[in-house]
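**Q** have a look; sequence and predicted model below, questions after that.
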Amino acid sequence: MERDQVLAFRVARHGLATRRPLTLAEAAACPASDYARGRALLALAARADGVTREAYDRATDAGELVLGPSLRAAIHAQAPRDFALFGQALLASDDAELADQIGPAFKRHLRDAGGTAGEVLTEVAEATQAALADGRALDRTQLHAELRERVRPELLPWCKGCASHHVSPMLWRFAGVRAGMRCDAGRRFLLARRRGTTPGPAEAARRYLRFYGPATPKDLGAWAGIARSHARRLWTEIEDELIEVHVEDRRAWLLAADEADLASPPQAEGVRLLPPRDPYVQAPDRATLVPDPVLRKRLFRPIADPGAILQDGRLAGLWRTRAKGKRLQIEVEEFERLDRDALQAEADRIAAVREARTAEVHLG
């Protein structure tokens, strides 16, 4: 199987083959990273017609779209019914795996904190829930102040940057996942409403394959930020639902229910400007998306990473923005010649979402 066929399948599954009239929750079926504020908004606008910042903020405040820590304890926009699935359900139950999941800084601190990884996480999560009880909404500074009053001093290391003691960054983020913490449009933290029964964590593996298949257990672990042993257990739970395929020289697996869609994916049309770290480019098998290692390094940068440009479903360039008052400058690097009218129309759409008056496209 050629990589182009796999990418066409993924483009369609990510809602990028055609832009449709979707609700924001439908557009966020695959969680959209908001590691830099506004990125998730642009990701949803690439998938759904008529997205505006006003509607996005209104949906976020109402809980119709949930913005909060989930995958890898990073802030994502997602459908309310899936918030716990991509967050709480993926927290490891094994203490060693949980410590690995939270990260090396936490593991170093855990030796002095006393208690297991699970006990420490539960302590901070319960303190977070208490701080946000009764509908309280707190910004990060206020939340840290509340936690200083509620957790043991051993869990409050000194932070040079803040010049204060507070719960370490990854611990409080993962505690937010356990607590069910979300954000409002002003980036204050509050508790999300519970919405029915959360499916078992194996459902997250199915969802991953629906968006990123064909894939491997290692890919699942990298995307979800969980230990390989944890990913392997989730994979084992759904093995009977999978078929093996070969993507060029790579063995991978797909949900059997998706075999027909992979065999005949729809043709994507038009130009899309995807924000940095858009869900589509978050597949761990980066070489499938960008075979050229030089281009791959230019797309996946540790800092100041650009957005990706799709043309008819193909990766066709990179883009960056610079705001000058109410003018939005979009600098474009082409990998192939882009349709100028379609590019300008997409740039105008980005400008409208960002509430700029005009979009100026500069080809580099």
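**A** Arrived safely, thanks for sending.

**Q** only C-alpha atoms for contact and neighbour calcs from this point on.
**A** Will do.

**Q** who touches the longest strand along the chain?
**A** Longest strand of the chain, by residue count under DSSP state E: strand 314-324. Contacts to strand 314-324, defined as Cα atoms under 8 Å, 6 or more residues apart in numbering, come from residues 273, 289-290, 299, 306-310, 328-338.

**Q** try it against this one:
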Amino acid sequence: MAAMAQQIDRRQVLAYRIAVQQLDGSGTDLAQLAVLDLGLPDINGTAAQLAASVRLRGEADFSTLERVWSFRGSPYYHRPADLRELAGELWPLSESDAQPRLGWQRKQVTSTGTSALDALTEVAEAMFVEVSGAKRALTKGMLSTAVTARIRPELSWWCAGCKSTHVSEQLMRLGGLPAGLRLEPESSPLNISALPRWPGVPAKPLGVQRIIDAYLRLYGPAAPADVAGYLGTTRTAILPAWPTDLVQLDVSGRSAWLPDQLVDVVRAAKPAPLVRLLGAGDPYLQSRDRDVLVPDKVAQKAIWRILGNPGAVLVDGEIVGTWRAKQGGKSRTDLTVTEFGVIDPDARDEIAEEARRITAMRGVPDVRVTYVGG
């Protein structure tokens, strides 16, 4: 890491990210979208489709992708050809890396005296056996029951919500891709089946270099803690893999790094004159440097909530509000925009056009947009 940091304007950083993430709608092929180098988050069953729609000129054919549990155990769409490598890259580098990835269930697992890495391995191997040997898709509940019966009793806990004892939810999610599990889209309850010709649970981690490179390309300039947050681990776990040939930059008083060949590209970036309604979970909102993306703390709290995040309104390079939509009748959607300031009339016209496009995707012919203060 360089000793002295070069200054760079956050507006240039945001303009670069908007361009590299193709929010200008320049994409022509879903599988070739740049954001798929890290995947398309699908937190609510529609997020990925909405994210693709603002980046593509035509319609998105999701049958070319696979839906799996990947980063932080969340549902993502990925290119099928990337999945075997990604499974090894998401496998924890060590015990000190595995523990934080368990999130709120970390203490639950480690209190048994079993290492987080051993517990993850045992659950992933049990899931691989159950799913690869199944003649048909299993519901999540069926898989949980089968895995619980196969693993050691101490790796199962009483669940008040289910009123039963079963394997940890996060162990299942983190072990899903390494076990070769695919999440069948639009299935309710969730159906889980085997990815074709899956070789089994990784014997060792592949490292996170490709993930770091992709993160820097899509969300740079970035710091080790940013990539760690995206993976659900700690800065300490990432530091040994952090590249040593990066350029150190100062973005609004924050140290961040970027490959040398991208520095001039970022400096040359100019805010795009566009309006987008970004869905909750859009890749653009997944960067961990929220102070750069949205400096105002009140606005941050409005966008990134503990539960039920809204969408974000992007106008000419800045997030200027949030939006939520609800059914206003059989043929109308009511979309409410909460402004952080005052959105000018021209931008409102474009927001209305974006709202019509989104509701048309959902098969609703009419939309009403309402504005409220922040």
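**A** Noted; the coordinates are in hand. Small disclaimer: the values here were computed from a predicted structure and weren't measured.

**Q** re earlier: and the longest strand of the first structure, how far out from the chain's middle?
**A** From the chain centre to the centre of strand 314-324 of the first structure is a distance of 20 Å (Cα atoms, centre = their mean, to the nearest Å).

**Q** quick one: buried residues of it?
**A** Neighbour counts over strand 314-324 of the first structure (16 or more other Cα atoms under 10 Å) mark 314-321 as buried.

**Q** same check, this time on stretch 347-362 of the first structure
**A** Neighbour count says stretch 347-362 of the first structure has 347-354, 356, 358-361 buried, by 16+ other Cα under 10 Å.

**Q** nearest to R195 of the first structure, of those?
**A** Distance ranking of these against R195 of the first structure, using Cα to Cα, places V353 first at 29.4 Å.

**Q** the closest one -> the second structure?
**A** Using TM-score structural alignment, the equivalent of V353 of the first structure in the second structure is M361.

**Q** and if you look at H230 of the first structure?
**A** Matched by TM-score structural alignment, H230 of the first structure corresponds to A237 in the second structure.

**Q** tell me the SS of the closest residue to its match other than its chain neighbours?
**A** With Cα to Cα, 6 or more residues apart in numbering as the criterion, A237 of the second structure has its nearest non-adjacent residue at 5.6 Å, and that residue is D97. Following DSSP: H, G, I helix; E, B strand; the rest coil, D97 of the second structure is assigned to helix.

**Q** D97 of the second structure: neighbour count?
**A** By other Cα atoms under 10 Å, the residues close to D97 of the second structure number 22.

**Q** swap in G133 of the second structure?
**A** Per other Cα under 10 Å, the neighbour tally for G133 of the second structure reads 11.

**Q** same check, this time on the one 4 residues further on
**A** Using other Cα under 10 Å, A137 of the second structure has 18 other residues around it.

**Q** so it versus P310 of the second structure, what's the distance?
**A** Between A137 of the second structure and P310 of the second structure the computed distance is 32 Å (Cα to Cα, to the nearest Å).

**Q** cool, and V372 of the second structure?
**A** Distance, V372 of the second structure to P310 of the second structure, using Cα to Cα: 14 Å.

**Q** host element of A59 of the first structure?
**A** Here A59 of the first structure, judged by DSSP states H and E, is contained in helix 53-62.

**Q** which parts of the stretch 251-364 of the first structure are helices?
**A** 259-263, 286-289, 293-299, 340-353 (DSSP state H, counting those that start in this stretch).

**Q** save the ones you listed as a markdown table, and put in distance to R152 of the first structure too.
**A** Compiled in a markdown table, the helices of the stretch 251-364 of the first structure are given as follows (distance: least, Cα to Cα, whole Å):
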| stretch | distance to R152 of the first structure |
| --- | --- |
| helix 259-263 | 52 |
| helix 286-289 | 42 |
| helix 293-299 | 43 |
| helix 340-353 | 44 |
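
**Q** return the most buried member of those.
**A** Most buried of the helices of the stretch 251-364 of the first structure, by mean neighbour count (mean count of other Cα atoms under 10 Å): helix 340-353, with a mean of 18.

**Q** which elements pack onto that helix?
**A** The helices and strands touching helix 340-353 of the first structure, judged by 3 or more Cα pairs under 8 Å, 6 or more residues apart in numbering; DSSP states H and E, are helix 39-45, strand 271-274, strand 358-363.

**Q** most packed of the ones you listed?
**A** Mean neighbour counts for these (mean count of other Cα under 10 Å) peak at strand 271-274, with a mean of 27.

**Q** residue range in the second structure corresponding to it, please.
**A** Using TM-score structural alignment, strand 271-274 of the first structure pairs with 275-278 in the second structure.

**Q** swap in stretch 313-321 of the first structure?
**A** Aligned by TM-score structural alignment, stretch 313-321 of the first structure falls on residues 317-325 of the second structure.

**Q** show me where the first structure has strands.
**A** Counting by DSSP E, the strands of the first structure are 32-33, 66-69, 75-78, 158-159, 164-165, 181-183, 189-191, 242-247, 250-255, 271-274, 307-311, 314-324, 327-334, 358-363.

**Q** now render the ones you listed as TSV, adding distance to A215 of the first structure.
**A** As requested, these are exported to TSV (distance: least, Cα to Cα, whole Å):
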stretch	distance to A215 of the first structure
strand 32-33	19
strand 66-69	24
strand 75-78	22
strand 158-159	40
strand 164-165	42
strand 181-183	30
strand 189-191	34
strand 242-247	9
strand 250-255	5
strand 271-274	22
strand 307-311	22
strand 314-324	20
strand 327-334	29
strand 358-363	35
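
**Q** among those, which is nearest A48 of the first structure?
**A** strand 271-274 (11.4 Å).

**Q** what's that closest one packed up against?
**A** Strand 271-274 of the first structure sits against strand 307-311, helix 340-353, with contacts defined as 3+ Cα pairs under 8 Å, 6+ apart.

**Q** how much does the last one stray from the second structure?
**A** Per the superposition on the second structure, helix 340-353 of the first structure and its aligned residues are separated by 1.8 Å on average (mean Cα distance after the TM-score superposition for the first structure).

**Q** all set now, cheers.
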